[in-house]
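Novice: build me a model from this:
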Amino acid sequence: MRKRVIFFIIISLIILHATAMGEAIRYDPGLNWQVLESPHFSIYFSMTQNNEQLAQQIADIAEKTYHQVDAQLGSPNKKNHHFQKIAIIMEDFSDYALGFASSFPHRVIRLSLTTPTAKSFDMKFKSWLKMVITHEYTHIEHFDMTAGTVTTALRALFGQILTPNALQPIWSIEGLAVYNETKYTAGGRGIDTRYDMYLRMAALEDRFNTLDQISGYYLTSWPDGTVPYIYGQSLIHFIAQKYGEDKVVAISNIFCEYPYLGFNYAVKRATGLNLDALYQTWKDNLKEKYQLQAQKILSQKKLTISQQLTKYNYWVDFPCWLSTPASEGDKIAVRVSTPHSYPFIQIVDPLSPSLPLTVRSAKNLSQPLVKRVYGSGSFFNISADGSKIIYAKLDDYEQFYKFYDLYFFDLKTEKEIRLSEGLRARDPSWSPDPKNPQIVAVINQSGTNNLALINLHSSNLSINENQRTYKPITKEDMVYLTDFQDGTQLYQPSWSPDGKMIALSAWRQGYQDIYILNLHPDDNLSSNNPNSNNIGNSPLQPIFQDKSIDLSPCWSSDGKYLFFSSDRTGIYNIFAYSLLDKKLYQITNVLGGAFQPAISPDGTQLAFIEYHATGYELHLMEMSPNQWAEVEIEDARCIEPPIMTVAEQQFNTDPKNLNTPSNSDSNSNSKNSYPIHPYHPLTSFWPPTYWIPAAQLTENGLGMGFSTELKDVLGFYSLPLSITYGIINNSLSYNFDYYNYSRLPILNLYLSGNAVLSSPTPWWEEGKSGVNIYFPFKGYTASTTNSRPYSQIFSLGYQYEKFSTTTDTPSSLNTDPQKTTSLKLGYSYSDAEKYGFSISPEQGYSFSLTYEHADKALGGDYTFNKLIFDGRKFIPLPPLHQVLALRLVAGTSSSNISESDLNGEKFKLGGSYSADNLSNTEVNTFSLRGYKPATLEGNNLILTSLEYRFPLANIEHSLKLGPLSIFLERLSGTFFIDIGNAWESYSNSSSININTANKENEINSIWHDFKYSIGAELKADFNSKYDSPFTLRLGAAKALTDPKGYDIYITLGSSF
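Specialist: Predicted coordinates for the structure are as follows:
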């Protein structure tokens, strides 16, 4: 038992500390940050964005949630002392919805004000803020739990890094949080029709994911990283229903008391079943439930017959008809998201003999129309004359923001032109009048959407073959058609054929319905809502207002019908509403789900997206109005699913209950007025909230100590530090690495060293200190057809280093430490691109160029120069994910390095090392596979590598190693050639007369001394449940210039 406890302590600290070492979230330092203080929370918000009133509302929601969840998960054993309140950071810096919770170094909830789109999950919640705070605060409470002597004592000893329940499988962690979404908000994903659809099709097609696949965020194949949410919420609901809600909490209580006995122990002790048996019972239960549901559907109506046009096994959406010459027939444009490539817009020909399109056929037979359409939450639209496509991309904006902006793609010139910067516009839709090029688009701000009319003429936009510049859309080009300020969400506006009306899907206070905006108010327009008054000051009028989720409105070509997708039968299907006789018809009848209808220009065909167990695919069916099933309007407004989900049986989700006091937490004004003060980083920077044991092995022996990190809540200041003490020789090792992100450029100060404390001057026996200044920048490559994101960093630095000489030269008899003082310059750039199933970057390039100048005039003992270049180029090959990778490293330094004691500054070539990061002047050791380490040394270096990389298998399963398991994502192979040399050059200051012949001999010698090797590697890509990937390589290399030069090696990381 003692061994298990010790093993648990070591492994949990390593895993949790590694999880915390990801890249810091950096906020705009120019914002005026304020802090609102409620009894249990500190709400961080930007006064620059005028979010004070919203911060008060969030504090009210958070305080109520605190008492709800604390009553559920809290216990006397769990109460741990904290120096600070729970932080909630209000983020309106991205148009991508996000909720995130972290328990260390601070207890923080990152709260996105942007609401997720309806394609992420159903909008069955009264308030997005209430739902996401409930979800994330459940994580905080869950991770804060300890029980019994061991974990409670360890928490008191190590601080907030000791979070036993964070070691649970991710399906359990996320499942509990989603369970509470529904329990405390009468909404959430526990009653989500879309999540229910995912499980139904997995059951009916017998394609359940395995337990190891749902235990982390690491799954790449469908349904990707959402799988622990989908499966977890259902498993937790199943446990609560079958064994009682107290067993859900009991599992966490048992696990956090005995984490070293494993999660299976906790599940079995709480439910009487081991984990595998529980999972199988749950699957059997779902199969029975969904088979009964399928039988009921089939008994009522035949399934819709349609042609499947794609088989990407991921996500195809937003079908849009493209009119072409009559001889070619109409085609369908769709957006394709797949882990095999960047997201793109693809043209699908319904008459093509190569249907359905797959990843391989799309790559080999037809190129994407528009490449890199980043951001999955916005659709695209085609102009009335069929010459242009307009769409939105989720782009980096001013370094700290990620907003949707509008783009044109001209089908004649095949050029892409950007229309806006920082507009936060998505879902653009063309006016049907080709002579009046206007669009409507949804504008996002502070979590509320509004509809804007944009006149493209006023932006003086024109597209020609040579165009590279544009005039961005400005406020003068826009007219707002709505003025919501209450969290309303708008989706997919669609113009009527006559241009007089716009239909859209809107979410308001728990209801997702179809609305119509009449651009000509004098025209009479009525709806089936008995209270069809305008909404506030908005001219939007609802067609229905019920608990059904109604999405993606689309007009018939004659404007008489409005098609849309709805879950009003318990399964998403396509419906049509007649505006003339106010009748509702069901068009499709599917087992999965039917979404996003698109009517062909001649009105004879319906394109739509159908869900299968492997993802969303494009389908096509004939329009047969005589087969439409009329649905009674009154029934449609109150219809129940054929078989209620577990969550709906457990929780009362009738819409009328959404208006009760317990669920009215959305956008009403706060009744409290909590105090506000400016943000002071020091209050959260000190004291540290955790520490972990640290060990360091040096030439002075083994040192033991601690490691921690000081960091403020907003991440403007960071100081990782470690200190170890060597007992045998009374030595001390230390490392401090301070970063200041509070303004640009980024400032870095560092100090590290080793010292024998008995020395007269202990603190600078050996070590280095310095300062770096970084100028980061992100942008997009200048291409009108294939623009890629890139990042670049320019850096300036100063370094002072003290070291002991180790050579046998006479100068080494001086035992005094030597020192170098140098200035450094650096530049790095990368636009390399890789995808979910990539085994390597697949295209683009990256490089770094760094220079170091050491000078006695700066206070050092040496003067020298050092320059190094490291470049990588990745070329995609026609077979999927096969890559030709090239690397060139060239370095040179002053020849006096070789004549001094600066052995550590020489380039060393040989061995098998990893080079995941670009090299700089601090890196002196380079791989030359097949040769022993440091086979070649010198002040000059040339190294080139050519690799052919190819995939072998996508595994996506865990390997069990005793009590541990690691997730093996994929296997790949590599054939490589390495060529390199490191050599000494003659000193220009030498008294030897170097004539031309000697120089020629030197050059000949350099070329003659180049070493060559060939070999092969097997690469395994692993991942942890918190998505912390790592690579293991097994290689064999042959040194071609050495008959005995063979090497077999295993190493972590990529070759480059």
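
Novice: use CA for all of it now, contacts and neighbours both
Specialist: Noted.

Novice: residues in contact with residue 507?
Specialist: Residues near residue 507 by C-alpha atoms under 8 Å, 6 or more residues apart in numbering: 123, 488, 489, 490, 513.

Novice: spatially nearest residue to residue 636 (excluding sequence neighbours)?
Specialist: Nearest residue to residue 636, sequence neighbours excluded (C-alpha to C-alpha, 6 or more residues apart in numbering): residue 568, at 6.5 Å.

Novice: related to what we said a few turns ago, top of the contacts of residue 507 by number of neighbours, please.
Specialist: In terms of neighbours by other C-alpha atoms under 10 Å, those top out with residue 123 at 29 neighbours.

Novice: want to put them side by side, so please do this one too:
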Amino acid sequence: MLRRIILGSFFGLLLAWAEASPVYITFPSDVDWQVRKSPHFSVLYPKGQDRLATRTLQAAERAHVILVPIFPDGPDHTWIVLGDWQDATNGYSLDLPFPHIVIYALPPSAHGELASLGDWLDSMVLHEYVHTRHLYPARGLWKAMRFLFGSWALPNAIQPQHFHEGMAVLFETEKAKGGRANSAYFKMFQRMAVVEKKWGTSEFVSRDRMDGVASLWPQGASAYFFGGVFHKDLLRRKGEKGLTELYQSYASNWPGFYNGPLNEVYGKGHAEIWDETFARTRKESEVEIAKIRKEGVARLRYLTDSKFHKWDVRVSPSKRYIAYRSADPDKLSAFEVYDVKKRTVVRRVETPHGGSEGFCWGKNGRGDQWLFVRPVSDGDRSLFSVYRYDLSRDQMDRVWVDGATSVHVHQLDCDSQTDTVLLYQESGGKGKVVEARFSDPLSAKSGRVWEIPEGSWVTSLLFGASHWIALRNGPRTDLYRWDAGVSAPKRVVSADAHVFSLHATANGQILTVADFDGRLEPWRFLPSKKQFQKKLTLLGGINAVASRGDFAVMSSYRHGGFDIAVAKLKEGPVRKVSNEDASPPTRERASISAAENYSAWSTILPRMWVPNFLVVPNGMQIGVWIPAFDIAQKHEYQIVAGYDTRGKPFGEISYNYRFGGNYNLGASANFWPSYIQSTRSFFDVWGGNVALSWSMFSLNWRLGPAYRKVEASGLGPSQKSVGVEASVTKSFGFKYRADGIAPVAGTSISLAHTQYLSLFGSTDSHFRSVFSIRQYWESFWLNNHVFMFQLQAGFAQGTALYNSFFEGGGELLFYLGRVSFLSRGFFPGRFLGREIATFNVEYLFPLFRIERGWGLTPVFLKTVHVGLVGDVLTRATGLRHRNDRYTYSNDELFKKFYFSAGVELKTEWEIFHYLPAQFRVGLYHGFDPTGETLYLNFGLLAGL
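Specialist: Next up is the predicted model:
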């Protein structure tokens, strides 16, 4: 999970957990943390969120009581981090370097699969704690490895994703209210696959694709859906005892040999169990389908046929257009506008969705206007904010409320003029509904505010003379009416169903989506009678509804995803509801400590070390990597040490302290013997630096003192340099497709300068500067055909060549960052100089989308793509220094150019079920007598 592995090259095989940037550090640095504790957990939370922290600990202790009998091997103590810097409901669990759970504690989207959770916080904690205890056991040789190497020896971690997620989905369903395994959402997937005769066939899914692929529905939900079906069947066969025996057996198992434990416990392998499961569940769905058809299934007319994900449907004020959110792996996420008269999509408004919902369409003197919710990324944060889109001007702008950017917004609705808006905001366990009026198109001032009850969440808002609010309270939905001039809304009814997507019809009725009958269908709410009336019976289900005259406009599911459909509303059965309070559950309460200020000492000590084996020209490097960070990610350090069989030890220690608004104070010290490939020279280099990093003016800055010492060698006398390092970087405009081979747009620019001074014993006064700019453009003729242009230049002066130089040429090893000064048709390290510049261009395009494996073998081929590449390099040795002992060719910069070109074939894989990998074969030609006629290079990179 935490490091990059590089395997293989033209020169040999490398298996290394190599030192690199800590990609696992993701928390914001400016959070003021506090801690509360219970007998088995500690919760780390932002100051002021004490109530949420207490609720989380109570949920965790309940989960502990439930799961210990099923997973007897587990950690004595587990950390839980509550994050409010991501507005999309999510979480994860890791047992390394220490057991911890991270929960982005926000209620789920009303239209998605997580809406099936009863008490969303209890269910999320239970789900993630299943992972914690499931991953923990280590038996047999794995137990000895954990004793020797530490916490990274996790045999149960190396399993298909649908094993992990299926187990957690099973227990979130069986041991808590609600849950996905029995949800209307997941049953809809199964039912429609049976209707279209895809259930149990490779057209829907094969065993190698059950973890999910981007191009096939249900994409990222696959591991949860299929895993839930599989584990529900295992539970039916031998109960919880069988699951305990199974995962204890896996704790001594080796990657890829998954049938052994299944045969041991259930007497059958994965394929045979699935065949029986598909047959049994097909019969169950056929019975359900026959029952639904007896009710009289509505005839739907589909307007679109692109499948995948659509939601948030709205009809324009003129009734001519239908707009909705769309997420398709072959396209960037967008709002699509369908013209009813032309019967086609006439506009796509590209914008990130990120699970957000909330969208209204009005019209005023400026023309048609949208208000909608979308995520906004700022450093380590991604928060939902309100935007206004002017259709006539094709202009999108962020909305401000009470003088600040609107954040943590999860639902909205507005009046027909888009002059007043109703917002639902939630963060840190506290939610509120706000009525705000615009003083200008982009600035609103809040009026009435309603603080919603703790533990509940808003599924839908309906703006009107009296506003309506759908509020989930556990598995129930309460409908509130907020009359004009009243400070707080009044509850009208409480329904035993998930109710959302409230929509006012032309005759003043309220159309909504509800799952009273176990399916997501359109219902009409009748406030005066306190009842709901079904308007359409569906075989599948819907996740959004709007009305257009007597017709419902829906995002309707059919096998493969959602499409926009219309159907005439009909009179159906009535479901009466009450306004009675639900009986609160009786729960034991664990003892919770008082709040404490956070201290890093309890989690900062290292808990694992990873061996390093690196094959290099004429030798091997053998070493260890020791990573560590505290639970708040304020402190992070790494130790790398080892021995080079060519006769040199090496080592580095680095430390980073993160604080304030994305500030980072780092220090490092190292001893790295350097090897110049072109001269086969080997010399010793000591180094160290202290640097402050921060963000300002949308730029990333770095500044600090640096020390460097080169020991005397055959290249020249000892050199000592003391100076200052500075750099600035900027990245913007990056866009990605779900199945993209590269960014389809984006620019990155960087400038780094090091100035060494004649102070504190410095041998020379010299400097070193590097500039880089990279640009991605997608072709206008085909999706995912991408051009990459890169210009890099380096300039150094004032010291001996061996003390400060740049190398250019091809590659020894393939790695994601590639060689800085790349000229692929020449031997690695062919060019050496104080001044160097390269221009690289690549045309990248997909060749095949494979997305197949071999059963459960932990190797999965995703895509094959091609790159046509070209490089131009120019360099110069620069001004000669008194300590330069050797004569080097002295080409003039920008006078002599070296050209190369070639083709690269790249294959993208997933190994061990989680680890992205890329294998590349490159064939290049250098257009110069010093170049290679045909230079073959290949390698494998794997990393997160």
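
Novice: can you calculate the TM-score here?
Specialist: The TM-score (TM-score structural alignment, normalised by the length of structure 2) is 0.88; 903 aligned residues with a C-alpha RMSD of 3.5 Å.

Novice: identify the residue of structure 2 aligned to the residue nearest to residue 636 of structure 1.
Specialist: Applying TM-score structural alignment, one finds that residue 568 of structure 1 aligns to residue 516 in structure 2.

Novice: contact partners for its match?
Specialist: 496, 497, 498.

Novice: next one: residue 409 of structure 1
Specialist: 370, 388, 389, 390, 415, 416, 417 are the contacts of residue 409 of structure 1 under C-alpha under 8 Å, 6+ apart.

Novice: and what of residue 161 of structure 1?
Specialist: Residue 161 of structure 1 makes contact with 13, 16, 17, 103, 104, 105, 155, 689, 690, 691, according to C-alpha under 8 Å, 6+ apart.

Novice: you'd agree residue 265 of structure 2 is in a strand?
Specialist: No. Judged by DSSP: H, G, I helix; E, B strand; the rest coil, residue 265 of structure 2 forms no part of a strand; its state is helix.

Novice: what do we get in structure 1 for it?
Specialist: Correspondence of residue 265 of structure 2 to structure 1, assessed by TM-score structural alignment: residue 270.

Novice: in a strand, residue 121 of structure 2, correct?
Specialist: No. Read with three-state DSSP, residue 121 of structure 2 is helix and lies in no strand.

Novice: around it, how many other residues sit close by?
Specialist: Under the neighbour criterion other C-alpha under 10 Å, residue 121 of structure 2 is assigned a count of 24.

Novice: list the contacts of it.
Specialist: Per C-alpha under 8 Å, 6+ apart, neighbours of residue 121 of structure 2: 56, 59, 105, 107.

Novice: how about those, which pair is most distant?
Specialist: 59 and 107 (15.2 Å; C-alpha to C-alpha).

Novice: that older thread, could you look up the SS state of the residue nearest to residue 636 of structure 1?
Specialist: Residue 568 of structure 1 falls in the coil class when you classify it by three-state DSSP.

Novice: what do you get for residue 247 of structure 2?
Specialist: Quick answer, by three-state DSSP: residue 247 of structure 2 is helix.

Novice: translate it into the numbering of structure 1.
Specialist: Matched by TM-score structural alignment, residue 247 of structure 2 corresponds to residue 252 in structure 1.

Novice: give the contact list for its match.
Specialist: 142, 165, 266.

Novice: surely the last one meets residue 257?
Specialist: No. Residue 266 of structure 1 is not in contact with residue 257 according to C-alpha atoms under 8 Å; the separation is 9.4 Å.

Novice: which one of these two has more residues nearby?
Specialist: Just comparing residue 266 of structure 1 and residue 257: by other C-alpha under 10 Å the higher neighbour count belongs to residue 266, 24 against 21.

Novice: doesn't the more buried one belong to a strand?
Specialist: No. Counting by three-state DSSP, one finds residue 266 of structure 1 to be helix, located in no strand.

Novice: before we move on, the earlier item: quick one: the match of residue 265 of structure 2 and residue 249 touch, right?
Specialist: No. At 9.2 Å, residue 270 of structure 1 does not count as touching residue 249 under the criterion of C-alpha under 8 Å.

Novice: of the two, which one has the most company?
Specialist: Higher neighbour count among residue 270 of structure 1 and residue 249: residue 270, with 21 against 17, using other C-alpha under 10 Å.

Novice: thinking again about what came up before, what about the contacts of residue 409 of structure 1, which are in strands?
Specialist: Under the assignment DSSP state E, the contacts of residue 409 of structure 1 contribute 370, 388, 389, 390, 415, 416, 417 to strands.

Novice: on that earlier part again, which of the contacts of residue 516 of structure 2 still touch in structure 1?
Specialist: Compared against structure 1 with both residues aligned by TM-score structural alignment, their matches' C-alpha atoms under 8 Å, the contacts of residue 516 of structure 2 retain 497, 498.
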